[in-house]
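1. show me how the following folds:
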Amino acid sequence: MSDESCLLIADIKENKKSGDKFKAVGLLATAKLKKDKNDKPYWDLTIMDASGTLNAKAWSDSKWWDARCGEKKFLTLDELAEMDCISKQPVGIFGVVSKFKQKLQYHVNQVYLLDSDKYPPESFVEKSPVPVEQMETDFWEIVGECGDPIQTFLLQLFSGSLWEQFKIAPAAVKNHHAYVHGLLEHTLDVTKSARSIGVSYLKKGLKIDMDVLTAGALLHDIGKLEAYSIDLIPQITLQGAVIDHIPLGYSIFMEHAKKYALDEETALAIGHIIISHHGKKEYGSPVLPSSPEALIVSAADELDFLIYCWDAASPTDDLALSEYNGLAQRRFWKS
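-> Have a look, this model is predicted:
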């Protein structure tokens, strides 16, 4: 297929309305064969490029073509099912936008499997919009503003292979910062917000331990290093599925606190931030935040999630309201 007039995923989601057609080239991140209510097969697809991710459906009448060898060959459903894996393949798609129950849906009419040499899969991997070099600089400047023993502890913990893993890792499989460098971006946003809030309360005379607050913010999602992995696309690990990132993060932190002899009082204060940062037990926190530092980090974490959801949402009606976001429990106003 010709690359002319192909759109980025972000352009499709932001600018295309119901009834509009679209054409794009991206990475087929996932492809799941399902049955509709009439027992007809269809494909539930996730297509991504460097600008974002599109969830779409290819119904039973959609056409699939193998164009990897330069000439397109029609693929039957049986042939697709017999292929080892059609996900993580570069694809070209033709589709149309529709609306169902006030939600925009993306229907793919034609899918072309493309040559990986001409369209390298890694070129479609979504990354943080913030340059990683800038985020690294910001991270180490924040660490440098801490006093000991916390500064030395953070320098020891965020070293070697753990730092290399941390700066690449996603913050989620979907919903927010689910891309390369996403964990670093989210961590910095939470930490900067938390520190600003902490300073405002310090000026009021409240007793806020800024070093504990900073360390807790930088470490609040450290468990995601074991909860998620990334191989072109973010994926949940077995540990992430059956244990979750909060207890995993507390375990990682306590292991390093003992390894680097962090004093028990400081370790308890930081550990409480990590274990309580989701704010409510129904959100996955084993305990509720009960120190000012933990309350601030929890609020900053929730705010960053909601701001990300608002930014990623698109208006679907004349009131400029987005589709209902189940996790955020609201529609977003995109005036």
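2. rest of the way, CA atoms for contacts and neighbours
-> Noted.
3. which residues touch Q235?
-> Q235 makes contact with 173, 228-229, according to CA atoms under 8 Å, 6 or more residues apart in numbering.
4. out of those, which sit inside strands?
-> Judged by DSSP state E, the contacts of Q235 include 228-229 as members of strands.
5. ranking the contacts of Q235 by neighbours, who comes first?
-> Y228 (23 neighbours; other CA atoms under 10 Å).
6. contacting residues for that residue?
-> 169-170, 172-173, 234-237, 240.
7. quick check on these: which are buried?
-> 169-170, 172-173, 234-237, 240 (16 or more other CA atoms under 10 Å).
8. tell me where the stretch 101-250 of the chain has strands.
-> 103-113, 228-231, 233-236 (DSSP state E, counting those that start in this stretch).
9. which residues are contacting stretch 82-98?
-> 1, 16-31, 80, 104-116, 119-121, 232.
10. and stretch 276-291, by the same measure?
-> So stretch 276-291 is contacted by 220, 246, 272-273, 275, 294-295, 297-299, 301-302 (CA under 8 Å, 6+ apart).
11. what does stretch 33-49 give?
-> Under CA under 8 Å, 6+ apart, the answer for stretch 33-49 is 8-9, 25-32, 53-60, 123-126.
12. for the comparison step, fold the sequence that follows:
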Amino acid sequence: MIKDFKENTRIKEQLLVASSTTGVTTAGSRYLNILLQDVSKQIDARKWDATDEDVEIFKAGNVVEVEADVIKFRNDLQLKVLRGKVCNDDIDPTNFVTSAPVSKNELQAKFLAYVDNIKHPEIAAIIKEVINDVFISFFNYPAAVKNHHDYISGLAHHTVTMLDLASSICDIYPDLDREILYAGVILHDIGKIEELSGSVLPKYTVKGKLLGHISIMQAKVYEIANRLQINSEIPILLQHMILSHHGKYEYGSPVLPLTKEAEVLSMIDNLDAKLNTINKALSTIEEGETTHRLFSLDDRMFYKPTKNKK
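-> Below is the predicted model of the structure:
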């Protein structure tokens, strides 16, 4: 693993190419500036005198068997790549990118239990139509390219955490419509499966760039309701929750939350996203230190308290 690399050693490891750009030295020879990663961390690498074959091998997204010397450059470890070979055998993505801290089996069990708690026939029918189409992808995809829940199964982890929050809030506020709220939580981010390209090094698809996950999901619920001939206000309430869940116009919602359930959805989405972002940053520092500035939290730097508070 990259975290175990030592200076002045030679390694031969399967690593994921996170990014790769071409440069030219002052002498006119081509080189590759590569960012490699495994589940433990990332490391910069250089391939000098790069050939056309090297450019193809070290394309972003490829898993490559890398042979390289570990050197130190400006106080950080770096790889001087000698050669690489694309790995075409079955690749376990969890060796190269982080995954949710909860297993897929546990996420599936909890998610399906919440789905089973939705008894209203029209709500249940819409939810069933949506999840049947995306079930496998839902438990593989991240919830974002970066920032919150940007790891394998991040979308499901975010959704199930929000369902747990929704359940507790409904216990405290029994006047809330539990089934509508559960449905809103389940639906609100599923459009990201079409917005993003996949579970490993995701990028925005053309549909994601031009429509976005909010519009994608609202249109899907509208289509399903029409096809199933659901003429009640249920589809309108669900579409409203999808459209308003970012909470503010400037955050990407075309409408503001105008039902209690839509307001709660927006609040718990924001809560879980922010805490996940903070926890991710805190996990990289020691007690008594502060994080880097977190753009999604007003560029604030968060302090990690010491366990011994004396």
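13. can you give me the TM-score here?
-> Overlay of the two chains. TM-score (TM-score structural alignment, normalised by the length of structure 2): 0.79; 292 aligned residues with a CA RMSD of 3.5 Å.
14. could you dump the contacts of Q235 of structure 1 to a markdown table with distance to L183 of structure 1?
-> Listed next are the contacts of Q235 of structure 1 as a markdown table, based on distance: CA to CA, whole Å:
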| residue | distance to L183 of structure 1 |
| --- | --- |
| V173 | 11 |
| Y228 | 10 |
| S229 | 11 |
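15. now for the lengthiest helix in structure 2, which elements pack on it?
-> The residue-count maximum for a helix in structure 2 (DSSP state H) belongs to helix 260-282. Under the contact definition 3 or more CA pairs under 8 Å, 6 or more residues apart in numbering; DSSP states H and E, helix 260-282 of structure 2 sits against helix 154-172, helix 178-188, helix 234-244.
16. one more time with 7 Å, if that's ok
-> Judged by 3 or more CA pairs under 7 Å, 6 or more residues apart in numbering; DSSP states H and E, helix 260-282 of structure 2 is in contact with helix 154-172, helix 178-188.
17. and the ones you listed, which is most packed in?
-> Comparing these by mean neighbour count (mean count of other CA atoms under 10 Å), helix 178-188 comes out on top with a mean of 23.
18. now that one: which residue numbers in structure 1?
-> Under TM-score structural alignment, the counterpart of helix 178-188 of structure 2 in structure 1 spans residues 210-220.
19. how far off centre is the matching stretch?
-> 21 Å (CA atoms, centre = their mean, to the nearest Å).
20. what of stretch 263-271 of structure 1?
-> For stretch 263-271 of structure 1, the distance to the chain centre is 29 Å (CA atoms, centre = their mean).
21. so what touches that stretch?
-> 212, 215-216, 250, 257 (CA atoms under 7 Å, 6 or more residues apart in numbering).
22. what of stretch 269-289 of structure 2?
-> Contacts for stretch 269-289 of structure 2 (CA under 7 Å, 6+ apart): 147-149, 162, 291, 303-306.
23. and the contacts of stretch 263-271 of structure 1, which two are furthest apart?
-> V212 and Y250 (14.9 Å; CA to CA).
24. quick one on the thing from earlier: for the strands of the stretch 101-250 of structure 1, which one ends up most surrounded?
-> Most buried of these by mean neighbour count (mean count of other CA under 10 Å) is strand 103-113; its value is a mean of 21.
25. V173 of structure 1 maps to what in structure 2?
-> By TM-score structural alignment, V173 of structure 1 lines up with V145.
26. measure that match to D175 of structure 2 for me?
-> 36 Å (CA to CA, to the nearest Å).
27. report the buried members of the contacts of stretch 33-49 of structure 1.
-> 8-9, 25-31, 53-54, 56-59, 124-126.
28. give me the nearest residue to K21 of structure 1, chain neighbours excluded.
-> Spatially, and ignoring its direct neighbours in sequence, K21 of structure 1 is nearest to V96 (4.2 Å; CA to CA, 6 or more residues apart in numbering).
29. tell me if that neighbour really is in a helix.
-> No: with DSSP: H, G, I helix; E, B strand; the rest coil as the criterion, V96 of structure 1 is located in strand rather than a helix.
30. run a quick neighbour tally on it.
-> 19.
31. try E282 of structure 1
-> 8.
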